[in-house]
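Enquirer: give the three-dimensional model of this entry:
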Amino acid sequence: MTATNIVISPKHQAIHVVTDAASYDRNGVLAGFVPKFYTVPGWPGGIAVRGMTIATPVLGYELTNAFATFDDIVECIEVVLPSMVNRWQLNNHIELLLVGFSESRGGPEAYVIETTDQTPIGVPEGTKGDYLPEPFVLQRLPNVIVGPVIPGEIVMEAWFEGLSEDDEPAVLKNKLCKVIEMQRHALFDDGIHWIGGYAQHSTITREGITQCLLQDWRSQDQIGQMIKPAPIDWPRWNVAHGFSPGCRLAGG
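Expert: Below is the predicted model of the structure:
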């Protein structure tokens, strides 16, 4: 289970993508730290990958060399992706999230496409998220996506006010930092913490792509062990990160 949070902001003509970097086996044992968002400066845009670790560089390279523009990949990925998956024998579940600017439709967009009908790691068997399509069917996403979904009790404990596509960039960056920290501390139905390593924030505009670290947990997360986040005091965390003790962002 990879944290993949996306905010499409037509108002600011920007795309924000926040991913974690933990790579692990199906039991949640940490194997390493890898970036999970493949940037494509030429579009500009990128591909976020959930599932097999090797899929990020392999499919990122293949797809960006196959398509010169974001509109091209949106139009043709359903046709070419099955052969790429077969050629590289990527048999386990992979989820690709495409983000970029459509010249034909005039703005920033996000899409999802799956390679199997398998249940992703960390998702209860027999269930799928509301936005997951059938294999190799491209589906457009809403402007705000938080994945995995944060349990309600953590949202309440953290006094989280939610994300908005109209948030100012500095406010949104702070909120996204809080989102992935909540995801890190969530225990999902399998009783495992899945979010770790570090949190990378990619900001995409028509002018280019910038990236930064929102959080760095590598001193806590040990290779060969399961992720065990340090206890968090949410009121103290909120104040330290520019939030009031309640749910409103200072200056927001």
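
Enquirer: going by C-alpha atoms from here, please, whenever you check contacts or count neighbours.
Expert: Will do.

Enquirer: which residue ranges of the stretch 101-250 of the chain form helices?
Expert: 152-158, 169-185, 234-240 (DSSP state H, counting those that start in this stretch).

Enquirer: a markdown table for these, including distance to L90 and mean neighbour count?
Expert: Listed next are the helices of the stretch 101-250 of the chain as a markdown table, based on distance: least, CA to CA, whole Å; neighbours: other CA atoms under 10 Å:
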| stretch | distance to L90 | mean neighbour count |
| --- | --- | --- |
| helix 152-158 | 34 | 14 |
| helix 169-185 | 27 | 20 |
| helix 234-240 | 40 | 15 |
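
Enquirer: just so I know, which of these lies nearest Y111?
Expert: helix 169-185 (19.6 Å; CA to CA).

Enquirer: can you name every helix or strand that the closest one contacts?
Expert: Counting by 3 or more CA pairs under 8 Å, 6 or more residues apart in numbering; DSSP states H and E, the packing neighbours recorded for helix 169-185 are helix 152-158.

Enquirer: how far out from the middle of the chain is the helix it packs on?
Expert: The chain centre lies 20 Å from the centre of helix 152-158; the measure is CA atoms, centre = their mean, to the nearest Å.

Enquirer: which helices and strands sit right next to that helix?
Expert: helix 169-185, helix 234-240.

Enquirer: re earlier: for G32, which of the helices of the stretch 101-250 of the chain is the nearest?
Expert: Comparing the helices of the stretch 101-250 of the chain by CA to CA, helix 169-185 comes nearest, at 16.1 Å.

Enquirer: and for that closest one, what are the contacting residues?
Expert: By CA atoms under 8 Å, 6 or more residues apart in numbering, the residues outside helix 169-185 that reach it are 3, 5, 18, 20, 146, 148-150, 154-155, 158, 160, 162-164, 193-196, 199, 214-215, 229, 241-242, 249, 252.

Enquirer: name the nearest residue to I154, sequence neighbours excluded.
Expert: Excluding the flanking residues, the one nearest I154 by CA to CA, 6 or more residues apart in numbering is M182, at 6.6 Å.

Enquirer: got TSV for the helices of the stretch 101-250 of the chain, with distance to V74 too?
Expert: Compiled in TSV, the helices of the stretch 101-250 of the chain are given as follows (distance: least, CA to CA, whole Å):
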stretch	distance to V74
helix 152-158	34
helix 169-185	26
helix 234-240	39
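
Enquirer: next up, for comparison:
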Amino acid sequence: MSAAIMLRQRNSIHLMVDSASYFSDGIIAGFLDKCRTMPEIRCAATTLGASLWQTIIFDAISDGFKSFDEVKAGIAPLLEQLYEAHADTVCEPGMWSSADVWVIGWSDEIDGPDGFVIGMDDLEDWTLQHGDDGRRPFVVEPLASLDLGLNMHPCPTAHQLFEARFPISLAESDRLIPDIDLLQLLEVQRRMLYRGRYHFIGGYALLTSVSRDGISQRRVHTWDEDEVGRLIVPQPIDWRRWRTEREAMCGIRPAGMRAHTQFH
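Expert: Below is the predicted model:
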């Protein structure tokens, strides 16, 4: 499992991921860019699940479609074919072969940024894991059908955001600054436990942004304490200090002085 945050704003869409790959006991196996950019089709994608899915899915999207809108329209049957062909080989026997695919891009149909999530799994296994939550595998979930224009996995609770002193309503998506606010959300996610056992978010934070003009991707933070062969152990954070230092690093005035500043 991995972390992902998708944020759509007026003129762009962003995808923040971490980079840690780990074994079933939580030990870090390595670090990798979990988001693939596809500039020729103004599209980017990440997967949550077994890491071997990434190359398989990324290559299939890049080779099979000529635009983001084609990806959105045709990805469901493609993923069904890939799942049937590779589900038995992407992970060790007895482990979940399911995955979620997150895609962002520039849509010519709506002349704007767009994104969606789609799950891959055997229907029986999906029902066992998710219950009757209304979702189904191989069905595109547009970002428009999700709350706020913001999607996160794992999703912090309101109390966790309060404890982190997150200063902006998540409903105000155009006020969020990806380099600051998405990283703070990722730091909150980093402190969540996977199935109550271990922390699973780390390495470095990779931010991908898509606009009419194309795609950019960059590392916005590295957790130097994370090492291959060890568990992830997040360090304590003074959230007020963290916020002040991050805003200064990005050349942003303190949060209390931002009321009349617009971000796009």
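
Enquirer: so after superposing, what's the score?
Expert: Once superposed, the chains reach a TM-score of 0.85 (TM-score structural alignment, normalised by the length of the first structure), with 238 aligned residues with a CA RMSD of 2.4 Å.

Enquirer: any idea how far stretch 194-204 of the second structure is from the middle of the chain?
Expert: Put simply, stretch 194-204 of the second structure sits 14 Å off its chain's centre (CA atoms, centre = their mean).

Enquirer: what lies in contact with it?
Expert: 1-3, 18-20, 22, 26, 31, 189-193, 219-224, 226-227, 231-234.

Enquirer: which residue in the second structure lines up with the residue nearest to I154 of the first structure?
Expert: Matched across to the second structure, M182 of the first structure falls on V188, judged by TM-score structural alignment.

Enquirer: burial measure for the counterpart of V144 of the first structure in the second structure, as a count.
Expert: Alignment note (TM-score structural alignment): V144 of the first structure maps to L150 of the second structure. Applying the criterion other CA atoms under 10 Å, we find 20 residues in the vicinity of L150 of the second structure.

Enquirer: now do the strands in the first structure.
Expert: Using DSSP state E, the strands assigned to the first structure run over residues 4-9, 14-19, 22-24, 30-33, 37-40, 45-51, 94-102, 107-114, 139-140, 144-147, 198-205, 208-216.

Enquirer: in the second structure, what residues pair with the last one?
Expert: Spelled out, it's strand 208-216 of the first structure. Here strand 208-216 of the first structure aligns to the second structure at residues 214-222, judged by TM-score structural alignment.

Enquirer: superposed on the first structure, what's the mean shift for the matching stretch?
Expert: Stretch 214-222 of the second structure: mean distance to aligned residues in the first structure after superposition is 1.2 Å, counting by mean CA distance after the TM-score superposition for the first structure.

Enquirer: could you count how many residues lie near the counterpart of A76 of the second structure in the first structure?
Expert: Matched by TM-score structural alignment, A76 of the second structure corresponds to E78 in the first structure. Counted with other CA under 10 Å, residues neighbouring E78 of the first structure total 17.

Enquirer: picking that back up, make a markdown table from the helices and strands packed on helix 152-158 of the first structure and add distance to F101 of the first structure to it.
Expert: Formatted as a markdown table, these follow (distance: least, CA to CA, whole Å):
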| stretch | distance to F101 of the first structure |
| --- | --- |
| helix 169-185 | 18 |
| helix 234-240 | 34 |
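
Enquirer: so M182 of the first structure versus P148 of the first structure, what's the distance?
Expert: Distance, M182 of the first structure to P148 of the first structure, by CA to CA, to the nearest Å: 10 Å.

Enquirer: count of residues packed around the equivalent of F101 of the first structure over in the second structure?
Expert: In the second structure, the residue paired with F101 of the first structure according to TM-score structural alignment is W106. Each residue near W106 of the second structure was counted by other CA under 10 Å, and the total is 27.

Enquirer: next, the contact list for W106 of the second structure, please.
Expert: Neighbouring residues of W106 of the second structure by CA under 8 Å, 6+ apart: R42, C43, F68, G112, P113, D114, V210, S211, R212.

Enquirer: let's have these in JSON lines, adding distance to E141 of the second structure and neighbour count.
Expert: Supplementary listing: the contacts of W106 of the second structure in JSON lines, determined by distance: CA to CA, whole Å; neighbours: other CA atoms under 10 Å:
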{"residue": "R42", "distance to E141 of the second structure": "19", "neighbour count": "22"}
{"residue": "C43", "distance to E141 of the second structure": "17", "neighbour count": "30"}
{"residue": "F68", "distance to E141 of the second structure": "15", "neighbour count": "26"}
{"residue": "G112", "distance to E141 of the second structure": "17", "neighbour count": "18"}
{"residue": "P113", "distance to E141 of the second structure": "15", "neighbour count": "25"}
{"residue": "D114", "distance to E141 of the second structure": "11", "neighbour count": "29"}
{"residue": "V210", "distance to E141 of the second structure": "19", "neighbour count": "26"}
{"residue": "S211", "distance to E141 of the second structure": "21", "neighbour count": "21"}
{"residue": "R212", "distance to E141 of the second structure": "22", "neighbour count": "15"}
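
Enquirer: what's the closest non-adjacent residue to the match of F101 of the first structure?
Expert: P113 (4.6 Å).

Enquirer: from R8 of the second structure, how far off is the one you found?
Expert: 7 Å.
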